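S.K.: no FASTA, just this:
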């Protein structure tokens, strides 16, 4: 919208012209009259119509605007006549009332032309329709998008001048480029300014100023690395190498090449010594290389590069302390690395507290000091230093950094005090981050890395994640550092770098993931003993969790060290000297888990010490559970089996846990004691009898294992169990029950007469066929029938019924109900329940097979069911084992090549019992990837008549797994 013409010019009946959003042209003819008549309207329109041919653009809409009222009927009639006469143009009449109505909703115009007071009285009480004038920088940016930054900022003429001078006077061209870069930077286009400055190096090279060109390329190289532009950094490194014509330029090139090797290598390629790269002309660049290497070495806690180069770090910091430019900043970073290694923070903290360094350096000193204490479990010192870092960050206007330090302080509080320690810190973090919208280099690294992982490019993601780790470590941002460790550990784990993955998980207190990585490779010992002495409980605790997961792989010479360290944790806890947490990474809980996993390998004196610690865990109030119950049972069972001198004490504690008569710990104890009871009946008989008399069903079932002729009390208990086994299932469409207890009742009822047991077994199969019984319950009924009928004669009807169940793949209604709401994205999910129970029924059928035809029928169906579910092969292996293994010799090669370890273990049994089994299959099983298969083979090879067995046994005696070596020694 603009005025059309100036005073004295012909305006062709228009005062104002403008362009509508649709591109059409509109015109306004203003009439400042006291009165406005029909004739005035006619003259105004005719003037425009007669002159519009002189206007070089079409006018689609004509508005006649009168400053007075124009509401008389003749004026309205004339307006309609003119509109009908000139249909090619839209004619409108605005007068005082219509203009006022339009202005009532445009308070901004009224305020501009009149005043706030007039607007208050005149305008409607509605939200302002204000289009605020943009700030100058936004106008510049918008224009730059249309015309280019160089044109808007005035840099274009300098760039053109540089082009004209580049061939004749390159040094003058450099000056023009510097002026252009200055204008671009002042206009906010720093990226464009950087590109312009990069051109200077080319011109300086043309002018034979190789050293100056190298310094420019070196500066651009480190700027690109810090910003995460690794490709740009490599370009600068190549340019440095291409133009390395002098000693100085070659020194810069060598430093850049070393830095690129560090940055690009997925595991960090750190040369042992870097001193040969240092020259007097490259002090600052060499300092940056040392800082990069030190920060990269910090990723792997076992890397000793920083310790090996401590003297170089100190020397370089001293050399550049007083250097201009970035010398003081780089010296501070070098001294931070030295302090992190030596623990000597007095000098740095003194400078920060006395305000002898700028705020940004003081902030770094406090933050790194806080992280140093946090990594050592020193909560109070860490919180205090992070509070100082927060203060410095806020005073320096770095609210994003302050948010990171608040988050880190919360993180350490939660580690020691639990989630309640968060208070309102998360709200403070959000507020600070809202005041710092600009992203940091660490956030950019993380974003690029996540994008690479999303695109399934781990080789691209790892260097970026290492850069994220370096940035977070350098800034003392502990939460970001923890995130970088977890991301790196996940990628390293999936790439087969198990040891580094486990170490990063240990530092990040990811105990479950660390143990999972250790279990994924059951033949590689991941040595994390160095972390057991960490003062941070979560590091030591996670290390114990890893060692528990790989207990079978710990070398014999290391067992004593691990168990002694774990016992020292228990000693500290007993003396109230242990600093520990409540999470999965608890040092105390995981030390017990490690001792339980190593129970059969404990030195005798260590077995005695742990039994002394565990004795107070036995007595308990009814219904009370302890977090140590599972490990306590495993620990005592292992000691009872492996340490005869301490067997009585261990069994005494197990019986104490059994005496609790609690469904959780007592059931676990019953399962763990079954073999012990049968091996040492006189040590347990009297106490089991007393518990049985007190109504303890767990003791009653164990007592039956060592009872020849059942007592009257046992017969009464068996009859009662039989009655419970006869009761029909209670699951319906409205109420689904999980768990039947049928197997436990069958153990009590197995002393009943044969006919009664046969009848009870029929009941179990009938119960399994109920429509609303889920697979979890069916499997228990099959187990109960197996316990009751496995040794009976005349069971053809039971066999036929079991085979019907083994053939039936249709899920019951109970299975379908169990799967309701099991969408992987749902908030409510039920997992871990058995649905397909055909293999369970097949095992029962195998135990009931009495004729060759029946056994062949079981074997044929078993081969069809292999791989039908995740756990089906385990039951199929037990079914085949219940048949005559001699008949399976011809299936040896097939079973030895199956994916599931249970079937390969069955092949190992078949091989060791056959004198004619091929040696190549034996060799294959000896080198099986699963130690359970090798252990089965080792136990059988000791007594095998196969001529190849002795040589294969010798191989197994050097196996990395203790259980395999132990089996081969028998």
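M.R.: That came through fine. This is a predicted model, so every value here is computed, not measured.

S.K.: going forward, measure contacts and count neighbours with C-alpha atoms only.
M.R.: Fine.

S.K.: what distance separates the helix or strand containing residue 963 from the centre of its chain?
M.R.: Following DSSP states H and E, one finds residue 963 within helix 962-969. Its chain's average C-alpha position is 37 Å from that of helix 962-969, according to CA atoms, centre = their mean, to the nearest Å.

S.K.: List the residues that contact residue 322.
M.R.: Taking CA atoms under 8 Å, 6 or more residues apart in numbering as the criterion, residue 322 is in contact with residue 328.

S.K.: now it: how far from residue 507?
M.R.: Distance, residue 322 to residue 507, by CA to CA, to the nearest Å: 37 Å.

S.K.: Let me know the secondary structure of the nearest residue to residue 418 once chain neighbours are set aside.
M.R.: Once flanking residues are discounted, residue 418 sits nearest to residue 582: 7.3 Å by CA to CA, 6 or more residues apart in numbering. State at residue 582, reduced to three classes by DSSP: H, G, I helix; E, B strand; the rest coil: coil.

S.K.: Pasting the second one now:
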């Protein structure tokens, strides 16, 4: 339609406009204030340009298949023609005329000036401009209140029947169309008029949100930057000048909250800098672009140009590129400390402004890789690639750096605290490293990152056997995150308390009702996409490389947010991906970490080698212990006699307190008794008395009922003491 209309407009004096052009016509504050129930909106008080924009917005929001806007060359305001293509492909023409007052002759004149005289069927006259089937005159004056005007419009409709459909929108019709357009009324007339006319003003715009029109019409036009962009393009024969102009354009786009468009222009600026011979400036621009991509949550980045510039650069740029490349590859490769730590050492010594942020990113990735949990604890990094000397130096480098960004300072502090703990650390160790941070967060030192710090402390306590302290801190995080507007983080903290309670045999009621009251799902560490959704989608489609990277991002976000339930879900999903990729041992390990007992057992049963679960049998996390016990039971046939004795001893330790433990899942004590039954035919003599002592309450109950102990238990006891082995003797439940 646009090309056909453009041809029609040749030599007519019309010029095509965009909605972005019209949106720049800002209305000055109105003098009048509404009554409690205003009769009409003050359309006649609007500036002509503002009224034209208002009608353009109304027509654009109707059900149509495209809208074009046309004004007169050289005239600031001579009415506005709007051509809309209807769903049936016919055209409607709207002419905007800001009349202060209507008269019957003026109504006739408005129609006849465009349409001329009515045309009979079969006429041979040329088509009218824009060739519409419907002609709508829109005015700011009242029409419906005067029967003379209404009758005049009706007479015109009768006169043009079969030729052209005629409509007239007066102030009343425009007002009706705006009754539910709260945001538009707020933008044009102000909050007070929106409350009076629509029943409430639109919510205030997020300070970080772009102008909505820029999302569909292009931010350059919406922000009035077209001439700057044209000048930059025209200057490309002078690369240095073009680079400067593209930099100004990128700055303006960034300030207008269009970071993606700004990044595109920055890349062009870097290209011009290279052409001008300023490789260092180009490197710095591209480095910032790639770093921002990583911070936005991208699991892969394009770095060809940056790599080429890095090969020619000097320190510290080479070190920065080394770290950035390893950080970007982490989702697929894991931590690469032999490369990153020496590079961070150089950056820290040079007091590079990015040193603190890069130390934070590398240390956080090492934490998610479980490199500080203990020897050989990582699923993705071999022990020889993460020696203790490098781990200690990385922690010390992070502790020695700083950042102007308060959020990065908070993340650095939490990362250093976590890196000071092993998985088998005691609650007192957690208290010593996190207590100062929690106190500082409560005092406001970390501003709106306080909820993050408190959640990280809660997670550290939960994993090290202090559930009461963890629950207390997660509740504090709910309050802090809610007060600071991070309701997504508050939701995660609430879900963590429920997970914690469930694992301890407790019950949290009403959580769904509470979370539905949260007004948003904003998260401090959230990227620009939901990694959980993309990870599940990739796993469902068997796109294992994508699923692995996205799941690692999901794990990264949940782990570093202190979102314990989400972390367990991410770790379980990682187990699914590893199992699908035929890495059963790693899959079982992931399932053990998440407490996904059934999945762990399912994979373990198909393995030819036993999984070492001894460490998880000592875990203070009940779900992990239960999963480990069930895997040991499932792999009984694979466990040698030499390893069976210490394993049974560990199972007996788990089973202690059986009669005092909560009778709900997870129930590692009961699972341990069942597992011991699987090993009954080869119980060591040293274990029999412990088994009998463990089952004494059941034996006493049996004696009280029948007068004799359970026969199978007697047989098991006698067989073990005589050194005999039964085919598959089991202890009684």
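M.R.: On my side now, so go ahead. Remember, predicted model here, so these are calculated numbers, not experimental data.

S.K.: thinking again about what came up before, check which residues of the helix holding residue 963 of the first structure are buried.
M.R.: For helix 962-969 of the first structure, a neighbour-count test (16 or more other CA atoms under 10 Å) marks 962-965, 967-968 as buried.

S.K.: same check, this time on stretch 401-421 of the second structure
M.R.: Neighbour-count burial for stretch 401-421 of the second structure, counted by 16+ other CA under 10 Å, picks out 401-403, 407-421.

S.K.: ok, now stretch 212-232 of the first structure?
M.R.: 212-222, 224-228, 230, 232.

S.K.: Take the buried residues of helix 962-969 of the first structure and lay them out in CSV including distance to residue 656 of the first structure.
M.R.: Below are the buried residues of helix 962-969 of the first structure laid out as CSV (distance: CA to CA, whole Å):
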residue, distance to residue 656 of the first structure
962, 30
963, 29
964, 32
965, 33
967, 31
968, 35
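
S.K.: picking that back up, the residue nearest to residue 418 of the first structure: how many residues sit nearby?
M.R.: 15 (other CA atoms under 10 Å).

S.K.: which residue ranges form the helices in the stretch 801-950 of the first structure?
M.R.: Along the stretch 801-950 of the first structure, counting by DSSP state H, counting those that start in this stretch, helices occupy 813-818, 838-848, 852-865, 872-882, 892-896, 901-912, 919-926, 931-941, 949-956.

S.K.: and among these, the most buried is which?
M.R.: Ranked by mean neighbour count, the helices of the stretch 801-950 of the first structure are led by helix 838-848 with a mean of 28 (mean count of other CA atoms under 10 Å).

S.K.: For residue 130 of the second structure, which non-adjacent residue is closest in space?
M.R.: Residue 130 of the second structure's closest residue in space is residue 5 (CA to CA, 6+ apart), at 6.2 Å.

S.K.: corresponding residue for the one you found in the first structure?
M.R.: By TM-score structural alignment, residue 5 of the second structure lines up with nothing in the first structure.

S.K.: Tell me how many other residues surround residue 5 of the second structure.
M.R.: Neighbour tally, residue 5 of the second structure, other CA under 10 Å: 15.

S.K.: can you tell me the helix or strand for it?
M.R.: Counting by DSSP H and E, residue 5 of the second structure is part of helix 2-8.

S.K.: Would you mark the buried spots in that helix?
M.R.: With the criterion 16+ other CA under 10 Å, helix 2-8 of the second structure contains no buried residue.

S.K.: matching residues in the first structure for stretch 581-588 of the second structure?
M.R.: Stretch 581-588 of the second structure lines up with residues 495-502 of the first structure when matched by TM-score structural alignment.

S.K.: now stretch 553-560 of the second structure
M.R.: Against the first structure, stretch 553-560 of the second structure falls on residues 467-474 (TM-score structural alignment).

S.K.: mean shift of that stretch relative to the second structure?
M.R.: Compared with the second structure after fitting, stretch 467-474 of the first structure deviates on average by 1.3 Å (mean CA distance after the TM-score superposition for the first structure).

S.K.: Show me the buried residues of stretch 212-232 of the first structure that map onto helices.
M.R.: 212-222, 224-227, 230, 232 (DSSP state H).

S.K.: Test my guess that residue 490 of the second structure contacts residue 481.
M.R.: Yes - at 5.3 Å, residue 490 of the second structure counts as touching residue 481 under the criterion of CA atoms under 8 Å.

S.K.: Just give me the match in the second structure for residue 875 of the first structure.
M.R.: Per TM-score structural alignment, residue 875 of the first structure is not aligned with anything.

S.K.: Strands of the stretch 51-200 of the first structure, start to end?
M.R.: 61-66, 90-94 (DSSP state E, counting those that start in this stretch).

S.K.: Adding mean neighbour count and distance to residue 15 of the first structure as columns, could you present these in CSV?
M.R.: Converted to CSV, the strands of the stretch 51-200 of the first structure look like this (neighbours: other CA atoms under 10 Å; distance: least, CA to CA, whole Å):
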stretch, mean neighbour count, distance to residue 15 of the first structure
strand 61-66, 20, 10
strand 90-94, 17, 14
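
S.K.: In JSON lines, list these along with distance to residue 632 of the first structure.
M.R.: What follows is those, written out as JSON lines (distance: least, CA to CA, whole Å):
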{"stretch": "strand 61-66", "distance to residue 632 of the first structure": "92"}
{"stretch": "strand 90-94", "distance to residue 632 of the first structure": "94"}
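
S.K.: ok, residues contacting the match of stretch 553-560 of the second structure?
M.R.: By CA under 8 Å, 6+ apart, stretch 467-474 of the first structure touches 228, 263, 292, 295-296, 298-299, 333, 364, 368, 441-443, 445-446, 478, 480-481, 484-485.

S.K.: Residue 637 of the second structure matches what in the first structure?
M.R.: In the first structure, residue 637 of the second structure lands on residue 552 (TM-score structural alignment).

S.K.: Please disregard the earlier target; I meant residue 502 of the second structure.
M.R.: Per TM-score structural alignment, residue 502 of the second structure is aligned with residue 414.

S.K.: Could you do residue 531 of the second structure as well?
M.R.: When the first structure is aligned by TM-score structural alignment, the residue opposite residue 531 of the second structure is residue 445.

S.K.: From residue 701 of the first structure, how far out is its match?
M.R.: For residue 445 of the first structure relative to residue 701 of the first structure (CA to CA), the value is 61 Å.

S.K.: Could you check how many residues crowd around the counterpart of residue 608 of the first structure in the second structure?
M.R.: In the second structure, residue 608 of the first structure lines up with residue 689, judged by TM-score structural alignment. Neighbourhood size, residue 689 of the second structure [other CA under 10 Å]: 11.
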